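Asks: predicted model and sequence follow; I will ask about them next.
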Amino acid sequence: MDRLENIEPHIPTLEEMQQWTQVVGRAQQLMLEQAAGATGRHLPFDPQTVAQIQSSFAHEGMALWQRFLDAGGMFRDQPAPAPEGSPAARKDRRFADPAWTKHPFYDLIRQSYLLTSDYLTRLADAVDGIDPRQKARLRFATSGFVDAMAPSNFAFTNPAVMEKTLQSGGENLVKGLQHMLADLEKGQLSHTDGTAFEVGRNIAATPGKVIRETPLYQLIHYEPTTDKVLETPLLIFPPWINRFYILDLSPEKSFVQWAVDQGLSVFLVSWKSADASMKDLIWDDYIQRGQIDAIDTVRDLLGVKNVHAIGYCVAGTTLAATLALLAARGEGDKVASATFFTAQVDFSEAGDLSLFIDDEQLALVEQLSSGGYLDGRYMAATFNMLRGRDLIWNYVVNNYLLGQDYPPFDLLYWNGDTTNLPARWHKEYLTRLYRDNLLVQPGAISVDGTPLDLRRIETPAYVQAGREDHIAPVESVWKIVGHLSGPVRFLLAGSGHIAGVINPPAAGKYQYWSCAQPQPTLDDFLAAATETRGSWWPDWIEWIRGHGEKNVPVRGARKPGKGRLKALEDAPGTYVKSR
């Protein structure tokens, strides 16, 4: 409290309290009117439920002010504690600074905000009798609004910012302004120090060679580190909505380097970031002239019957389509096994990202893609909005208000290294999969004239989901199990869409859940699953070896550039560096 003695605010007057009440009421009305407009009618409420929520809000609000006044208001030495179980009693990282509870005024602001947030959220949940999608959008909009209005996001209601401003004479705000202007210039919120990393030097640095280049992708063959390797090679398809090196960060985090060290011949596709020349690309291209072309290239190069394939996120969705196409052609044996990292094929429960898919948003995507491609910064902003509290407002406070230096963090550097998307492909993907969910309807999608049916896929599959994944929720990822006809091992990893995948064994972090026998439903899986501490990667490599443990010497084409396909350049290649 001593450090805040020079910024003692006054106790709000009755008029100011009335003003805040009106602000909350107007905000509530605006959100409800917006939701009503989206549904085309008035929002239906259960009057009894709303009355209970409003009564609870009024009661807790009066109790908060009474505790504040009974304790001496601004002049008390101890904060007025929130009752156990109330919104203000819950832990919240935004209010971790001790001043939020020790200083009377900031304690009041904190408790008032949390109480109001809880009220608005409960009121949004009380809307009934509308389409579940519209209700989910209302809930998402409410959550975004209350996150944006947090007192921690504003300089004069954040005690840490006020203290820093007094200590530095306002230099933090000047530095924060510099950060903000730099971000405005590049059109993107910065999360880390971009000068600390260089692709090919301290990230994406696993040794290898680019051995094939097409207008769509470069194929990288990594240098073996063992005398012998598994006969069946590994071919990795990263998502083209991000740079591939999420799988090849620093050496201690690199899945690629770890896989090489396990004795695998590792190949990886590095997709080209879209430009105007790719405006007519569609999903068929990524399936036929992307994944199948790469599969055939590796098979022919090494003289092997098939490959182990990994598809991450959108590339996993595409891998399922690729397998269905191969099965329809009688060529399913080209892939010995398929591993899906946080991938979806059934989008009926695709999570909050699906809330952005409607006619209005699709029209906006088309407008933003007038050059034939969608600037990757728009996609990055969308993903950030899904976790606005952590990926937007946290950095607004640290970067702009506190003026802190950017920490060097390879994962955040990758997150900000955006790629462009072909406009036609992107719109078709959103409409045919996210909106219309056609991939799981047999024959509803065709590739090069061949109808797709996921039920024809008999390839053994390893399906990994993230327990806290906000992009591909576990409930959605699980659905792939019910659409494949071959054996499936489902595994649930701790953490989310990125950290749930990138979890090297040496780190000793997180955990995973697995079952010895297949389960009919996700609930059955969760009930029967055994928890194992640490990384799931060792479980995966044992599963891979279970599909053929024959090893061959590292010679000839097993060495990058020494076979029929010569080295074009060193890994990671030029496509990943293009902007």
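Replies: Structure's in. What do you need?
Asks: contacts and neighbour counts: CA atoms only from here.
Replies: Fine.
Asks: starting at the chain centroid, how far to stretch 231-244?
Replies: Chain-centre distance of stretch 231-244: 18 Å, with C-alpha atoms, centre = their mean, to the nearest Å.
Asks: first-to-last residue distance for that stretch?
Replies: 24 Å (C-alpha to C-alpha, to the nearest Å).
Asks: in it, which residues are buried?
Replies: By neighbour count on 16 or more other C-alpha atoms under 10 Å, the buried set for stretch 231-244 is 231-244.
Asks: cool, and stretch 527-543?
Replies: Buried, per 16+ other C-alpha under 10 Å, within stretch 527-543: 528-529, 534-537, 540.
Asks: dump those into TSV; add secondary structure and distance to Phe140 as well.
Replies: Formatted as TSV, these follow (DSSP: H, G, I helix; E, B strand; the rest coil; distance: C-alpha to C-alpha, whole Å):
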residue	secondary structure	distance to Phe140
Ala528	helix	32
Ala529	coil	31
Gly534	coil	33
Ser535	coil	32
Trp536	coil	32
Trp537	helix	34
Trp540	helix	35
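Asks: need the max-distance pair from those residues.
Replies: Greatest spacing in these, by C-alpha to C-alpha: Ala528 and Trp537 (20.9 Å).
Asks: my read: Pro239 touches Val314, true?
Replies: Yes: the criterion here is C-alpha atoms under 8 Å, and Pro239 meets it with Val314 at 5.4 Å.
Asks: about what we covered before: pull the most distant pair out of the buried residues of stretch 231-244.
Replies: Glu231 and Ile241 (30.9 Å).
Asks: then this one, side by side with the first:
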Amino acid sequence: MTTNETEAGEKMERLNANLAKVEALSLKLADVMSRHKPLRNELNSPEPEVFLNAASAYWQGMLDNPGKVLENQLDLWSKSVKGFVDAQNMMLKGQFAAPQDDTPTDRRFSHPLWKSHPYFNLLKQQYMRNAQAIQTAVSELEGLAPKDKQRIDYFSQQIIDMMSPTNFLGTNPEALERAVETEGQSLVDGLENLISDLDANNGELLVKLADESAFEIGGNIATAPGKVVYRCRMYELLQFSPSTETVYETPLVIFPPWINKYYILDLKEQNSLIRWAVAQGYTVFVVSWVNPDRSLADVGLDDYIEEGFLDAIAQVKEITAQPQVNVVGYCIAGTTMHLTLSLMKQRGDESVKSATFFTTLTDFGDQGEFTPFLQDDFIDGIDEEIEEEGVLRSFIMQRTFSFLRSNDLIYTPAIKSYMMGEAPPAFDLLFWNGDGSGLPGKMAHQYLRDLCQSNKFVGEGLELCGETLKISDVDIPTCSVTCETDHIARWKDCYHGYQQTKSRSKTFIVSQSGHIAGIVNPPSKKKYGHYTNSKLSLSADEWMEEATFHEGSWWPRWDTWLSKKSGKQVEARVPGTVTHPAICDAPGEYVRKKALK
């Protein structure tokens, strides 16, 4: 027996051994799945009537204009048959090559075999033809309500994305090559990754996006030095240690969103907005929200306002002996900060000198990409979920956000982890993204029904804390920072809401990039620029047409704006006082608590 034959035999033995491991792991996978408690149907798909209406519209279109429908079908058939014939002709000519390929560039099909191998190329071209046929059929549907049309478009695209040949081992050349190269070890590793993810989420499939073992909260992320100086059932108040000899007299209080943890603003030293603000001479306080369990099921927006925002502002005023503070609200905390400012206006409370909003929606008239999830059937399902669980569990929201970018946040990571057997990357942003928080049941219901669906804050007003809150009550100096490619809080929608405040001093900024990268954009990176325009009476499109583009981060521009509202310089403040002694080091305890599964 030759050396090559011996090596080939050993490789086959290793391959067979790994395939046997795959069979054993399959039994373990079945055991994990047997413990899976499926989500209620309302959270997985729209009510059947949506699809029935779409089917009725399609058939009505066929009756009204059968020629057009048949033309589309014949075009698909023709291209399909032609693609098959072209591939056959190449084989008959003795050429093991793909025929001409005019399909558009798609990074899912970047592996060379998708272009050169006749089998894989035929699969790719046929998939793209089918996808185009579905998209055309949906785009030509008539007689549907706009929201139903948008939902059909969304769910049809989900089917298209799911059925990509890249998502299946037998039709993914890169995964098959890896299996052969590793003698099946990649399949073993991939199946172990799949079982681990399912086991960690009670049988629910959430692809782990980051290597969790690479990060430690308070160790190599969330490391800005400071102290917890106050704690209540709603939040811990962090006061960060100064890095300058003097500071502005007016303190800065940052309210992060409670859907995720505050340390998105303190991932590492190089991109920490908290550290940067401290270095500019601000006394920085940050609210670290509690990760709610079922005992907080009855906590509503009014509790977040009274026990969260107003209480934190009062504590900071007492700690610093200052009559006013400057505040920042990020995403949902920015929305709630608007509600708080409306309430403070009606109560005659002037504790806030200025407010800055990061990616903040207040006008929900256009629900954008969230339209499919903000209709009654889905919200009814969420109401049932929170009635049973007491909270809106984090993984439900994480799954929803992921499906808005399913190829990037679901299928591509799943392919790498489960089919290629790769470990998730050590990426701090993705680690933070997976470290979510649930929402108290009452608060989630109010936010979805009263704000997102009914849009009461910019309409007749929202009844909270014994008052009717309206955006027109907000009249203090404000700055709104939005992000150009943000798909969660689209900048144009943020702009429409911001226009409806009555502040006489308003600054509006559009940063390049998205919901996170556009905000966490330190000047040292010199990466993303930003747009400004003082004419806030223009439409959003007109505003952008006339806007001035500036290279680099918006942080220094904000510093110039904020410093003018922060008073004189005083001696730097050490965290804590006699009345508010330090409880523990930052980042505190609440930030370490994991969300309910």
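Replies: That came through fine. Everything numeric in this text was worked out from a predicted model, so none of it was measured.
Asks: related to what we said a few turns ago, so of the buried residues of stretch 231-244 of the first structure, which ones are in strands?
Replies: Using DSSP state E, 234-237 are the members of those that sit in strands.
Asks: circling back: could the buried residues of stretch 231-244 of the first structure be laid out in CSV, adding distance to Ala444 of the first structure?
Replies: Formatted as CSV, these follow (distance: C-alpha to C-alpha, whole Å):
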residue, distance to Ala444 of the first structure
Glu231, 37
Thr232, 33
Pro233, 33
Leu234, 31
Leu235, 28
Ile236, 27
Phe237, 24
Pro238, 25
Pro239, 23
Trp240, 24
Ile241, 24
Asn242, 28
Arg243, 30
Phe244, 30
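Asks: of the residues you listed, closest to Phe255 of the first structure?
Replies: Out of these, the member with the shortest distance to Phe255 of the first structure (by C-alpha to C-alpha) is Ile236, at 10.5 Å.
Asks: the closest one against Ser265, yeah?
Replies: No: counting by C-alpha under 8 Å, no contact exists between Ile236 of the first structure and Ser265, whose distance comes to 10.9 Å.
Asks: quick one: buried residues of stretch 206-223 of the first structure?
Replies: 206-213, 216-223.
Asks: so which bit of the second structure is it matched to?
Replies: Counting by TM-score structural alignment, stretch 206-223 of the first structure lines up with residues 224-241 of the second structure.
Asks: and the end-to-end length of the matching stretch?
Replies: OK, stretch 224-241 of the second structure end separation, C-alpha to C-alpha: 8 Å.
Asks: hmm, back to that, out of the ones in strands among the buried residues of stretch 231-244 of the first structure, which is nearest to Leu353 of the first structure?
Replies: Of these, the one sitting nearest to Leu353 of the first structure (C-alpha to C-alpha) turns out to be Phe237, at 22.0 Å.
Asks: what sits closest to the equivalent of that closest one over in the second structure if chain neighbours are left out?
Replies: By TM-score structural alignment, Phe237 of the first structure lines up with Phe255 in the second structure. Of all residues not flanking Phe255 of the second structure in the chain, Gly329 sits nearest, at 4.9 Å (C-alpha to C-alpha, 6 or more residues apart in numbering).
Asks: residue in the first structure paired with Ser278 of the second structure?
Replies: One correction, residue 278 of the second structure is Val, not Ser. Checking TM-score structural alignment: Val278 of the second structure goes with Val260.
Asks: element containing that match, please.
Replies: Val260 of the first structure belongs to helix 255-261 when assigned by DSSP states H and E.
Asks: any residues touching that helix, and which ones?
Replies: Applying C-alpha atoms under 8 Å, 6 or more residues apart in numbering, the external contacts of helix 255-261 of the first structure come out as 206, 222-226, 247-248, 251, 266, 502, 504.
Asks: likewise stretch 35-47 of the first structure?
Replies: Under C-alpha under 8 Å, 6+ apart, the answer for stretch 35-47 of the first structure is 32, 126-130, 134, 138.
Asks: do the same with stretch 151-160 of the first structure
Replies: 4, 94-95, 97, 99-100, 106, 109-110, 113, 161-162, 393, 396-397, 401-402.
Asks: helix or strand: which one has the aligned partner of Gln367 of the first structure in the second structure?
Replies: If you follow Gln367 of the first structure across to the second structure using TM-score structural alignment, you land on Glu384. Glu384 of the second structure belongs to helix 376-389 when assigned by DSSP H and E.
Asks: show me what that helix is packed up against.
Replies: strand 391-392, helix 441-446 (3 or more C-alpha pairs under 8 Å, 6 or more residues apart in numbering; DSSP states H and E).
Asks: ok, now with 6 Å
Replies: The contact analysis (3 or more C-alpha pairs under 6 Å, 6 or more residues apart in numbering; DSSP states H and E) places helix 376-389 of the second structure against no helix or strand.
Asks: where does stretch 318-328 of the second structure end up in the first structure?
Replies: Going by TM-score structural alignment: stretch 318-328 of the second structure matches residues 300-310.
Asks: now swap in stretch 113-128 of the second structure and tell me
Replies: Using TM-score structural alignment, stretch 113-128 of the second structure pairs with 99-114 in the first structure.
Asks: the matching stretch: how far from the chain's middle?
Replies: Worked out by C-alpha atoms, centre = their mean, stretch 99-114 of the first structure lies 32 Å from the chain centre.
Asks: same deal with stretch 494-503 of the second structure?
Replies: On C-alpha atoms, centre = their mean, the centre of stretch 494-503 of the second structure falls 24 Å from the chain's centre.
Asks: what comes up buried for that stretch?
Replies: So stretch 494-503 of the second structure, judged by 16+ other C-alpha under 10 Å, has buried residues 494-501, 503.
Asks: what helix or strand is the residue nearest to Phe255 of the second structure located in?
Replies: strand 325-330.
Asks: run through who's touching that strand.
Replies: 250-257, 352-358 (C-alpha atoms under 6 Å, 6 or more residues apart in numbering).
Asks: quick check, nearest of those residues to Ser563 of the second structure?
Replies: Distances from Ser563 of the second structure to the contacts of strand 325-330 of the second structure, taken by C-alpha to C-alpha, are shortest for Thr250, at 9.3 Å.
Asks: the closest one and Lys208 of the second structure, how far apart?
Replies: Taken as C-alpha to C-alpha, the span from Thr250 of the second structure to Lys208 of the second structure is 42 Å.
Asks: in which helix or strand would I find the alignment partner in the second structure of Asp284 of the first structure?
Replies: Aligned counterpart of Asp284 of the first structure in the second structure: Asp302 (TM-score structural alignment). If you go by DSSP H and E, Asp302 of the second structure is part of helix 301-303.
Asks: how much does that helix stray from the first structure?
Replies: In the superposition with the first structure, the average deviation recorded for helix 301-303 of the second structure is 0.4 Å (mean C-alpha distance after the TM-score superposition for the first structure).
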